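Q: when you get a sec, could you give me coordinates for this:
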Amino acid sequence: MRRLFLAIALCFGSALSAPAQEMQQILQIHADEVSKPSRKSVGALLEDLSASGLPQVTEFLEEWAARNVWKRDDGVFFIATAQGDELSLRDIDTGDQTTAAKSGFTNLKPNGGVRRVIGTALVQFQLEDPDLNRRETAVVSIARRPDASQLAPLLASIDGEPDAALKARKTQLANFLTARFGETPEARIAAIESLSEDTSVEARSVLNQILTATPGVATTTPEGNIARILDPGQAPDAFYDLLVEAQLAPQLTPPSVIRAALEDNIQDGLVGGIPLVQLSSNASRERAYAQLSSDGIVPPLVTAATRDTALSLHVFYELYAEDDPTITDAAQTALASVEQRVGVAQTVDLALDGLSLASIYFLAAIGLAITFGVMGVINMAHGEFIMMGAYTGYVVQLFIPDYTISILVALPLAFAVTFGAGVAMERLVIRHLYHRPLETLLATFGISVALQQLAKNIFGTQARPLTSPDWLDGAWVFSDVIQVSYIRIAIFVLALIFLTLIVFVLKRTRLGLEVRAVTQNPGMAASMGINPDRINMLTFGLGSGIAGIAGVAIGLYAKVTSEMGSEYIVQSFMTVVVGGVGNVWGTLAGASMIGFLQKGIEWLNPSNTLAAQTYMILFIILFIQFRPKGIVAPKGRAAAD
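A: Okay, here's the model as predicted:
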């Protein structure tokens, strides 16, 4: 069979000097093979089709495998599809279409084995088909079911491949096949060594297939390419089961069998010559059973001691399916190198995930850091400002279908909406509760519940979509291990922009100067003509507006619901407290610490994210015990409070 496919590959690409034949003529010569094919007889037909060089060969094989070839009563073959009692016929050579009654035709239905042979041969034809889609389909088919017969035609098709991407894929796939099915050990080892830098799943799969080993047991160490000698002492029962399966040892006699045998052979208060009153221990029951066994009444007794003796008399091993040890040694070395690279890549990927999560927490917490740090207000409704920003983005998309424009409009609009809501909240509620933290906490918690219910009344309880633009779809793929979604990259960039803007506002503008003055000494700031009441109002509005923008960013990948803010309020407070109250750089440090810590714990315990969050909170509690003022200690009024 392999010689057949090599012949197909060698003959397909070149024009022959023999007179041109029509496809129908070739099929008539092999009419029996077409009508009633078998895996053995179909080879001659495939060889002649390959040698013909006819362009319609590929299509015919596809239709034949799909059972769309029909034979007319006079022996002529057609490609046809049934339409009720009629057939829509297509001439195999000219492609002319006609219709005819189904009664004069027979549908040819090759069995599964023949279709597999046709499919394998079809791949060889498709590799050099003028149609790019067919060539790509052939490569996908080879990758899905690699076989030694596919290596030669795949190599032959590489040089003439006009598409650069497909040529690279063919080269990579040929390297995989050479590593497994190369004709010489030298060629295989060279291909295996080239895989030592390939961290793809396919490359690792190829190496693992080369290193496939099967367990075995023998009385002496067998010949062959031994992968490893196993120690039966680590799991004696499991290894003894291998002996039993290999019929090299009898099964252990379980206590239930011993007890049943003793009960069935009680005579005059004795069993095996031992009084019943003495059968209170396992050792005495085994002695009685052994006596019955020596009398030929019950099968032989097989105990743990028998098991251990049998294990010591046998060798347990794993034998490579690959006979050549030089090839398996090269595969082991390459796989060790790949696993090391994969470990490094996983570390980088985990760090990128932590950085992405830190960006999200920073956006969610920076507004809270401003209000909590400057004003000392515990705003439990901060999460609802995030929710309001997300819903603002959703409403904008209802009116602006272009997602890119809608996001650009939603960001400033969300800031305006939540800025106004924050100012209103400060003027109506917060200003009356300064220096009363418990009342502030209860009031803002009540406002958060009211805002959630208001959102449910307006938008319902179902999640609403906040669709990202097409250019944010997908991910930036570095390798099979490292990839970052474009949305998270955009959120990271947005976090950097906000960090720059906030630092600029606080350090380079009059508002920032007044905010810092009020933060450090509100009495002195008031004596210098600064209105602390106005600064508190603007500061609270600024923090709320930033939360609204964060809501738009978070809503691009998270569900937009009335409860979405509550999912970030705890992390936001932890970020602010751990980083240092009222400090932008402290918030950045806190977000980074919590983001990386959470991803690290999730990596250690991936099956339980709730437990990971619990461990993270416990760690933060311990951290605050040793550094109660956070990573970056606050100054001014926040420090005094």
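
Q: please make it C-alpha for all contacts and neighbour counts, starting now.
A: Will do.

Q: can you give me the helices in the stretch 1-150 of the chain?
A: 2-12, 23-29, 31-35, 42-52, 57-65, 112-126, 132-144 (DSSP state H, counting those that start in this stretch).

Q: following up with a second sequence; could you model it the same way so I can compare the two?
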Amino acid sequence: MAQTDAEPGESTPAATTEFETLVQALSKGSLSKRGQAIKALATVNDERVPSIIEALQQGNLYADRDNPPTVAIDTGKDKFIDALSGEALAADTAEKLKRIPINNRMRGQLRTLLAAININHAQPDRRLNAVKQLMSDGVDDESIELLKTRQSTEPNTKVRDAITIAIALFNVESEDPAARLDAIALFSGSLEPEVRTKLTALAANDDNKDVRNKAQQALNAIEDRIAVYRFGENVFFGLSLGSVLLLSAIGLAITFGVMGVINMAHGELMMIGAYTTWVVQQIFPNQITYSLLIAVPAAFVVAGLVGIAIERGVIRFLYGRPLETLLATFGISLILQQAARSIFSPLNRAVSLPDWMSGSMEINPVLSITYNRFYILIFGLVVFFVLMMILKKTSLGLKVRAVSQNRSMARAVGVRANWVDALTFGLGSGIAGIAGVALSQLTNVGPNLGQAYIIDSFMVVVFGGVGNLWGTLVGAMGLGIINKFLEPYAGAVLAKVLVLVLLILFIQKKPKGLFPQKGRAAAD
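A: Sure, this is the predicted structure:
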């Protein structure tokens, strides 16, 4: 409806007084008078108007019987804010509130008014959302006029294209076959779900053969585009799963690949990192972003120290005895799980996501990328390359490589092999703790968190090549993508089984993995 020339969000004192009067009038009188107040409210230039109209449409607008009445918006979980001031209401005030009733006819009126306000909003995103809402609700005789009026003045290409599709959705209902054919031509390449629904109905039920054929052709073209985006989505989710496998396997690649230690407690070191994240967040409950940044080094240190204690207390006595090492670390894993149950209880703990990791980035109606998985993918690659730099460019990395390739010669030139073993195990354990930080952003934290990833981690290390970090990267991403492409056909559980079978067949041909070690270490 009509808007004043003032900028959105600005309001004069007179407009503010009129706004307050109209909002309070929503709770009084008959439905017809309420409808008149709604129409008048829509003409007021105030940034609070859309939220009030939307709350009324969704049944979230309340008022009491005072004079003047208190009008409030239900924000969920029995919490109310004053519709005029935006301040939270006290519990005793909220108890007196009653929902402002509306009928179905008024809901349609509110929907049109809300679209009319937003379709002329200064922000293109708000205008685009208004057009999409009209498409979702169904374009009628009243809203089509709004769309046609806006189409002639719309400067944004994306919004203008959406308006064109919305008008075509209206025209495709025409009794004239030529008009329906023209509308179908405008649908070409559109990924909006309403377009596909309409084309499916036309291709199956339209009386005109030409319309049915054109609708089917347009639908086929859209399905081809969707298949391309679905492929890209599978690749992204495969890389996302691969980044999780990379983080969980990269520490194992050091302890198992470089040191030859089969550490069945590796998953519990990831669990320790996840619980460290939760504890840090409890210490800083109002600083979610900073608590996550603090949790990364904290988890590395805590899990690393636990790893060093395990190596010094148990594993150093079992080098060269893989079966005893496996049994000992399996026992340690049970001890750590029970310790977590005793300290934190068996219940899962939820770790809050920072705002910048919440939600998703919508590329188009059929493809969106979740921010938490995207950032974890980047995080996993950063951890990988930092670890590569440590092993290639630092004194510790040089000693680790020397001990792993020829322990006797390393000792002969003065390398303290025992301490290198402890620090190497601590490094791998610390990275497992960092993996736990990442996992806490994807799932709840519990005593059995690491058990879901230990087998997959060993599969990644073996597939990529024992002791080769580049092989771990390729193996993690490869197994992640393969798993995600198999899931739609075989299901999540059977997909894992098929991946395991394929890995066994692969190892029969290449026992040392994709990138086998070279030199003396390979000969051992």
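
Q: how about the contacts made by the residue nearest the centre of the second structure?
A: Among the residues of the second structure, the one closest to the centroid is Thr370, at 3.0 Å (C-alpha atoms, centre = their mean). For Thr370 of the second structure, the contact set (C-alpha atoms under 8 Å, 6 or more residues apart in numbering) comprises 358-361.

Q: residues in the first structure aligned with stretch 391-402 of the second structure?
A: Mapped onto the first structure using TM-score structural alignment, stretch 391-402 of the second structure spans residues 506-517.

Q: what's the counterpart of the residue nearest to the centre of the second structure in the first structure?
A: Match for Thr370 of the second structure (TM-score structural alignment): Ser485.

Q: ok, Ala201 of the second structure next?
A: Checking TM-score structural alignment: Ala201 of the second structure goes with Gln209.

Q: its match: helix or strand, and which one exactly?
A: Per DSSP states H and E: Gln209 of the first structure is located in helix 201-210.

Q: let me have the helices of the stretch 1-150 of the first structure in CSV, extended by distance to Met425 of the first structure and mean neighbour count.
A: As requested, the helices of the stretch 1-150 of the first structure are exported to CSV (distance: least, C-alpha to C-alpha, whole Å; neighbours: other C-alpha atoms under 10 Å):
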stretch, distance to Met425 of the first structure, mean neighbour count
helix 2-12, 77, 19
helix 23-29, 83, 15
helix 31-35, 83, 18
helix 42-52, 81, 20
helix 57-65, 70, 18
helix 112-126, 69, 20
helix 132-144, 60, 17
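
Q: burial measure for Glu439 of the first structure, as a count.
A: Residues lying near Glu439 of the first structure (other C-alpha atoms under 10 Å) number 15.

Q: residue contacts, it?
A: Contacts of Glu439 of the first structure by C-alpha under 8 Å, 6+ apart are Leu433.

Q: go on, Trp470 of the second structure?
A: 464, 515.

Q: quick one: map it onto the first structure.
A: Under TM-score structural alignment, Trp470 of the second structure pairs with Trp585 in the first structure.

Q: how far away is its match from Gly595 of the first structure?
A: Look at Trp585 of the first structure and Gly595 of the first structure: by C-alpha to C-alpha, to the nearest Å, they are 15 Å apart.

Q: same deal with Gln28 of the first structure?
A: 72 Å.

Q: thinking again about what came up before, okay if I get the helices of the stretch 1-150 of the first structure as TSV plus distance to Val577 of the first structure?
A: As requested, the helices of the stretch 1-150 of the first structure are exported to TSV (distance: least, C-alpha to C-alpha, whole Å):
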stretch	distance to Val577 of the first structure
helix 2-12	69
helix 23-29	80
helix 31-35	79
helix 42-52	75
helix 57-65	67
helix 112-126	63
helix 132-144	53
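
Q: kindly provide the distance from the residue nearest to the centre of the second structure to Ser240 of the second structure.
A: Using C-alpha to C-alpha, which is the criterion applied here, Thr370 of the second structure is 10 Å from Ser240 of the second structure.

Q: so where do the strands sit in the first structure?
A: 69-72, 77-83, 86-91, 97-101, 105-107, 213-218, 226-230, 270-271, 274-275, 315-320, 475-477, 483-485 (DSSP state E).

Q: with respect to Val578 of the first structure, which of those strands lies nearest?
A: Closest to Val578 of the first structure of the strands of the first structure is strand 483-485 (C-alpha to C-alpha; 27.0 Å).

Q: pull the distance from that closest one to the chain's centre.
A: 12 Å (C-alpha atoms, centre = their mean, to the nearest Å).

Q: with the second structure overlaid, how far apart is it on average?
A: Strand 483-485 of the first structure differs from its equivalent in the second structure by a mean of 1.5 Å after superposition (mean C-alpha distance after the TM-score superposition for the first structure).

Q: what's the answer for stretch 164-180 of the first structure, then?
A: Averaged out, stretch 164-180 of the first structure is 4.9 Å away (mean C-alpha distance after the TM-score superposition for the first structure).

Q: buried residues in that stretch?
A: 166-167, 169-180 (16 or more other C-alpha atoms under 10 Å).

Q: what residue of the second structure matches up with Asp329 of the first structure?
A: Using TM-score structural alignment as the criterion, Asp329 of the first structure maps onto Asn213 of the second structure.

Q: rewinding a little: now the match of Ala201 of the second structure: how far from Ile489 of the first structure?
A: For Gln209 of the first structure, the distance to Ile489 of the first structure - C-alpha to C-alpha - is 37 Å.

Q: when these two are compared, which one has more neighbours?
A: Ile489 (18 against 14).

Q: check contacts around the more buried one.
A: Ile489 of the first structure neighbours (C-alpha under 8 Å, 6+ apart): Ser356.

Q: from Gln598 of the first structure, how far out is it?
A: For Ile489 of the first structure, the distance to Gln598 of the first structure equals 19 Å [C-alpha to C-alpha].

Q: kindly report the same for Ala51 of the first structure.
A: Relative to Gln598 of the first structure, and taking C-alpha to C-alpha, Ala51 of the first structure is found at 63 Å.

Q: kindly report the same for Glu63 of the first structure.
A: Taken as C-alpha to C-alpha, the span from Glu63 of the first structure to Gln598 of the first structure is 55 Å.

Q: do the same with Ala351 of the first structure
A: 11 Å.

Q: so those two - more neighbours on which side?
A: Per other C-alpha under 10 Å, whichever of Ala351 of the first structure and Gln598 has more neighbours is Gln598, with 23 against 16.

Q: once you drop chain neighbours, what's closest to the aligned partner of the more buried one in the second structure?
A: Counting by TM-score structural alignment, Gln598 of the first structure lines up with Asn483 in the second structure. Using C-alpha to C-alpha, 6 or more residues apart in numbering and skipping residues adjacent in sequence, the residue nearest Asn483 of the second structure is Ala495, 6.0 Å away.
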